[in-house]
Structures are given as C-alpha cells and as structure tokens.
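1. need coordinates for the below:
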Amino acid sequence: MPNPTARRRRRRHATLALASIAVAACGLTSCDATTAKNAQSATTAPRTSATASSASPTATTAAQPSLHMITNRGHRLAFYVTPGHGPAIVLDAGGGLDASYWKKIVPVLAKQTRSEIITYDRTGEGRSSDVPGPWRAQNAASDLAAGLTQLGVTKNVVLVSHSLAGEIATYFVRQHPHWIAGAVLVDASLPEFYTDGETAKLVAGNEQQIAALKKKPQTRATRQLLAEADHYGPVHRAYHKLSWPQSVPATAIVSAKTPFPTPVDAQLWRQAQQEFVSAAPNRRLVVADRSSHDIPIDRPDVVIKTIEDMANQVR
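-> Now for the predicted structure:
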C-alpha cells in the first residue's frame, strides 16, 4: 500500500515546482521533502537576523479544534478553531497542503501561548470546495478575509504564512493592514524574488512539466496544480511590484536549504528574504538551521518560538 505521507510530500513538491517557486527542485512524480539535513551548527546571524533556538516542542494536551464551514462567493471553506485568547494566531499552509500540515504545531502553540489558533483549508484542498478556473492569491485573500470576518476575528491577528501562502499574506495585509498585529513568513514566496529574469526562468522551467501534467488523467490534485500554474509569468511580474505595508511588523524565517538545489537560485531566494527584512525597521530574519523548505515539518521548534515571540510582542 502506498505511504500516504510520501504521497503527500510528492504532491507538495509538485506544487512547489508548478505553482509556488521551486521549478528545478524536483519532478512531478517524485521528490522527498526529507532530504539529507544540513549538519551545520547554529551560528549568530547578522544584525537584522536571529537564529531560533533548537529546543524541540514537547507533547501537550490542548482543546480540540472545532470545524466552521464558511461561505464566500458561493463556495465553502473549512476553518478550524482552537479556543483561546488574543492575539489570534492564523496559520496558512503552503501550496498543495491543507490545515493538517499544522497538526503538530497547533496543540503546542495553544498550550504555550493560550491564544486562539485558526487553521483552514483553501479552495481545492481538504474539506473546502473546488473552484473552477485559475487560482489567484487575491481570491484566496478574499476567502481568508471572509472566514475571519464570519469568525469575528478582524483585529490583533498574528498571521503565519508558509511558502505559497506568502503571496496570499501580501495581498491580505495590503487590504486589511489594521487586522494584522504582526506576521511570521515561513520561507515565504515574497515579491522581491520575482525579478523579470527569475520569473522568465521559472516559466521556462515549468513548460514541459505543465504540458506533461495536462496529458495525465485529471484528478482534484492535478486540476489544482494547473489552476495555480495558470499565467504564472504575468501573475508574478505583477506580484513583484507589490510591497508589504511598513506599519505591519513581520518576521521572515528562511530555511537553510531553500526550495532550490542550485546555488544561484538559492542565493537569490536568500537575498529576497533579506531585502524584505531590510525594507523596514520592524522586520527581522530568522534562519532555520538544518531545515529544508518544509520548516514546519523539519524545525517546528523554530516556527513555534518565532510565533511566540511575535505574539508576545503584539500583546
């Protein structure tokens, strides 16, 4: 019987290749998120950076999340709420992933912060509806806003966004800056990365994979991949022109390995994270040592500590 975890990781990396960032990282059918980890020891980062502690989270007992089905523009979205106090912490997983991506982090955060924790399934994922047509981060931001509005969570929010969800976060925070007390961007897809040259390179690298995918039998997963890949070039050239509101504090966590196997692309990824952080004094960089792009899986301790720091900062 196929291993469901391995299958989900293969799909995860296919999504990275097609719709998020890492075109060259792996093929559509095979790539393991748990590649050999970087053995380097923790070091002191530059002045604008911080390296998080390596302590592992412990098992905890926390309240179980309740399911809330939200309607926006005719489709249904699944939100999961673990009760607590403010600030509310909202977790948004990367491309091809649903709320279960955070299942090991949520109970620890709930126990240690006493905050309300919210996760959700984007359209085409988990219990949420499929929506035909191209996927756009702006529409996903509208879904998130509708969910938080219907849940009554529209102020003092700590938004945590991984990978592709960084694009959703950028649109969301630009539209609702007063809702967000602070953000944690986990190896997030940021506007600074998508220069004309890098975007053209990603588009060219995707062409054969997209063509091959269109020839395969269509499933929910493949339809979602193609929706996210639609008009990738124009979408990301427009995204490159956006900026994060300077009034909203943010911490960017960058992985040790980045999503890319090639040194040039990996360095561009790191530079984009640093450029984002350097653009305002209320931002900082955290380096997740010994981590692949899947920082919440490889180094949940780094993610938890950084979220706790942000929550304490904005209380």
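
2. from now on I want contacts and neighbour counts done on CA atoms only, so please keep to that.
-> OK.

3. could you pull out the strands for the stretch 201-315 of the chain?
-> For the stretch 201-315 of the chain, the strands defined by DSSP state E, counting those that start in this stretch cover 250-255, 283-288.

4. mind giving me the packing neighbours of the first one?
-> Just to be clear, that refers to strand 250-255. Applying 3 or more Cα pairs under 8 Å, 6 or more residues apart in numbering; DSSP states H and E, we find strand 250-255 packed against strand 180-186, helix 263-278, strand 283-288, helix 300-314.

5. can you say which of the strands of the stretch 201-315 of the chain is packed in most?
-> strand 250-255 (a mean of 26; mean count of other Cα atoms under 10 Å).

6. for Thr219, which of the strands of the stretch 201-315 of the chain is the nearest?
-> Ranking the strands of the stretch 201-315 of the chain by their distance to Thr219 (criterion: Cα to Cα) puts strand 250-255 first, at 31.1 Å.

7. which outside residues touch that closest one?
-> The contact list for strand 250-255 (Cα atoms under 8 Å, 6 or more residues apart in numbering) reads 182-188, 270, 273, 277, 282-295, 303, 306, 310.

8. follow-up on the earlier one: and the strands of the stretch 201-315 of the chain as JSON lines, adding distance to Thr48?
-> Formatted as JSON lines, the strands of the stretch 201-315 of the chain follow (distance: least, Cα to Cα, whole Å):
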{"stretch": "strand 250-255", "distance to Thr48": "10"}
{"stretch": "strand 283-288", "distance to Thr48": "5"}
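
9. could you also give me the structure for this next sequence, so I can compare it with the first?
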Amino acid sequence: MRNDLHRRRARRVLPTMLLLAVTAGALAACGDASTPASSTSSSSPTPPAPAADAPASDSPADAATHMVDAGAGRSLAFHVTPGGPPAIVLDSGGGMDSSYWDDLVPQLAAATGSTIITYDRAGLGDSDEVPGAWDPQSAADDLETGLRALDVTQDVVLVAHSQAGEVATYFTRANPQLVSGAVLVDANLPQLYTDETIARLIALGTPQVEAAKADPSTKQNRQLIATAENYAPMHQAYHQVTWPDDVPVTVIVAEKTPFDGLPKDAQRWRDAAAAFVAAGPDRTLVTAEGSSHDVPIDRPDIVLAEIETMVAARD
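-> Take a look at the predicted model:
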C-alpha cells in the first residue's frame, strides 16, 4: 500500500517540478550532438562528528537511518542497507526524498551484495531545511559530509535521477578519487543550460513558482521556490562544468523524456544527452524504451541492469 501511495505522490509532484527543478528542458538548441562513444538501447569538508543512529521510519526494512551533523545546527538523514563494496549511493530528483528508491533498494542489495545508501537532501524527507536559494554545489558538499560521516571514503557508484544530476556532477568533480562510476538517470546535464534555455525556463516556470509562493506549506513547494530563487546564475555556471574524464558514466535517457507530446523539445533533450556522452571517454548512452522521465518507477529493470553493469565494470 505504501509503495502504491508513493507512486501516486511521485506522479503528482513531478509535473509541478518539471519546468525548473526536474528538468532543464531542451527548449533552445543545445548545439549539434556528435555520435556518442558507446550507445545501446534497452527494452526490458571537515569530517563531522560520528553520525547518530535513529529509527528508520521511511527507509527499507533492512536499512538503518543515520542522522548526520551537517553543521549550522542542522542534520541530514542517510539510510544505509549494509553490504560490501562498492557503496551504491542513490540520489532522487527534484522534490523527491529517499523513499523514491524504496522498491529498488532491496533488489540492488540482493543483486550486488553492495552497501546501498539513500539520503534526503536538505529540506526533504527527514533532513533539515536550509534557508535561501538551492545550490547544487552545497548539496554536493552535504553528500560528501554524509558519506565521510559514514566512513565511506572510496569506491562509490553514484546513481542520480533528474535534478540530482547537478549534484552528482559537482560531487564527482570534487571527489573523482571517491567515485568508481556513475549512472545518470534522465538527469539534468550541463549541455542543456544555454542562456536562451534558461530564459525560456524561467518564463515558463513563473506560474508554478508563483503558485508555490502562494502556498509554501509543503516541502515540495518550498524546494521549488528555493530552486527558482537563483536559477539563472546557478545554471549559467553549471553550463560550464564538465564531467571528469577518468570517471566512467552511463546516461539513461527516457524514451518519452520530460517532454512527452513535445517532439522537438524531446529530441533536443535526447540530443543534449548524446552530446554529453560524446564529450568524453568511458561514457555510455542507454535509452529506456517506453519510459517517462520517471524511469526508476517505469523501468526499474533498466536502472537495476545498468547499475549492475557499472558495478561489474568497476571490478
């Protein structure tokens, strides 16, 4: 029952977050996309004090919840399913907390024997909120703080959906020795954020942002407001960021993309992903056939398979 309710909640939240938090939308040309190096299609800071354990209210049954001191009087919730290396870290998209991965965690643990870590970014789930604009670099710092508190200092396979692609990019650039590989699931990629795209997204997202400001009672609405607050300069900077060449990465693109029903924009989204893959070595492009932007729910088999492949490749 809980998972069914979660799926309905995800379907409701994602459209609201679409224009700003969930996607960078390919509404403007992102440049010519070269043929990716490898392409397949699938059908089927200073370390804080030690983390304190807390009851795992929303995490999978075998997971332990650790409340990590992130400084400035705030805590972050990390949920750990014990196992061996590598540590597989799952980061959810805009407006979604760690429960987004509840169905996949036990499957991953059984298939890989790995430690599985999910967490709530600041302001979501059981993690404390941070006032002001959302900043993916600060979010990446939070992730580093949490992993170091858990004594995870090497051999991480990072899995990021949607908005979390921004966090993953900054985290991996700052910690290339820590990340053994990454799987980016229909993720926000730097190639998408041209000045024209940013301006269009701000204009298109204004009604949703204004509606959120009129009702800031929910965490999702507050996160949307925070994402919009510094949107243009934040994404102008992100547009210049590159993925480290020495960290292998698989990019999963949803067949329907976040722009189902808008063929031109959907193609630009796919082209941007292809351009990202073509821009460096050890990058693979996979299409999640039949899936919406919500790939982990629509096609968990593909996400699971690509994580398993990345784990095996890193071995």
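
10. TM-score for this pair?
-> Laid over one another, the chains give 0.86 as their TM-score (TM-score structural alignment, normalised by the length of structure 1), with 287 aligned residues with a Cα RMSD of 2.0 Å.

11. which one of the helices and strands packed on strand 250-255 of structure 1 lies closest to Asn156 of structure 1?
-> strand 180-186 (4.8 Å).

12. quick one: distance of that closest one to the chain centre.
-> In terms of Cα atoms, centre = their mean, to the nearest Å, the gap separating the centre of strand 180-186 of structure 1 from the centre of its chain is 11 Å.

13. follow-up on the earlier one: any idea which of the strands of the stretch 201-315 of structure 1 gets closest to Ser115 of structure 1?
-> Checked against Cα to Cα, the stretch from the strands of the stretch 201-315 of structure 1 lying closest is strand 250-255, at 18.4 Å.

14. whereabouts in structure 2 does the closest one align?
-> Aligned by TM-score structural alignment, strand 250-255 of structure 1 falls on residues 249-254 of structure 2.

15. after superposition, how close is the matching stretch to structure 1?
-> By mean Cα distance after the TM-score superposition for structure 1, the fitted stretch 249-254 of structure 2 averages 0.2 Å away from its aligned residues in structure 1.

16. might one say that Leu16 of structure 1 is in contact with Ala22?
-> Yes: the pair Leu16 of structure 1 / Ala22 is scored as a contact, 5.2 Å apart, by Cα atoms under 8 Å.

17. what's the neighbour count on Thr149 of structure 1?
-> 13 (other Cα atoms under 10 Å).

18. just give me the match in structure 2 for it.
-> Matched across to structure 2, Thr149 of structure 1 falls on Arg148, judged by TM-score structural alignment.

19. leaving out chain neighbours, which residue sits closest to whatever residue of structure 1 lines up with Leu201 of structure 2?
-> Aligning on TM-score structural alignment places Leu201 of structure 2 opposite Leu202 in structure 1. On the basis of Cα to Cα, 6 or more residues apart in numbering, the spatially nearest residue to Leu202 of structure 1 that is not a chain neighbour turns out to be Val23, at 5.9 Å.

20. the one you found contacts Thr199, correct?
-> No: under the criterion of Cα under 8 Å, Val23 of structure 1 makes no contact with Thr199, lying 10.5 Å away.

21. just want to know which of the two has more residues nearby.
-> Legend: neighbour count by other Cα under 10 Å for Val23 of structure 1 and Thr199, higher for Val23 (26 against 20).

22. Val203 of structure 1 versus the more buried one, what's the distance?
-> To Val203 of structure 1, Val23 of structure 1 is 8 Å away according to Cα to Cα, to the nearest Å.

23. circling back: of all the strands of the stretch 201-315 of structure 1, which lies closest to Val158 of structure 1?
-> Among the strands of the stretch 201-315 of structure 1, the nearest to Val158 of structure 1 by Cα to Cα is strand 250-255 (9.4 Å).

24. the closest one versus strand 180-186: what angle between them?
-> Here strand 250-255 of structure 1 points in a direction 10 degrees away from that of strand 180-186 (axes from the mean of the first three to the mean of the last three Cα atoms, to 10 degrees).

25. got the angle for strand 250-255 of structure 1 vs strand 283-288?
-> Angle of strand 250-255 of structure 1 versus strand 283-288, following the same axes, to 10 degrees, is 20 degrees.

26. Tyr120 of structure 1 belongs to a strand?
-> Yes: applying DSSP: H, G, I helix; E, B strand; the rest coil, one finds Tyr120 of structure 1 inside a strand.

27. which residues sit in contact with it?
-> By Cα under 8 Å, 6+ apart, the contact list for Tyr120 of structure 1 reads 77-80, 91-92, 98-99.
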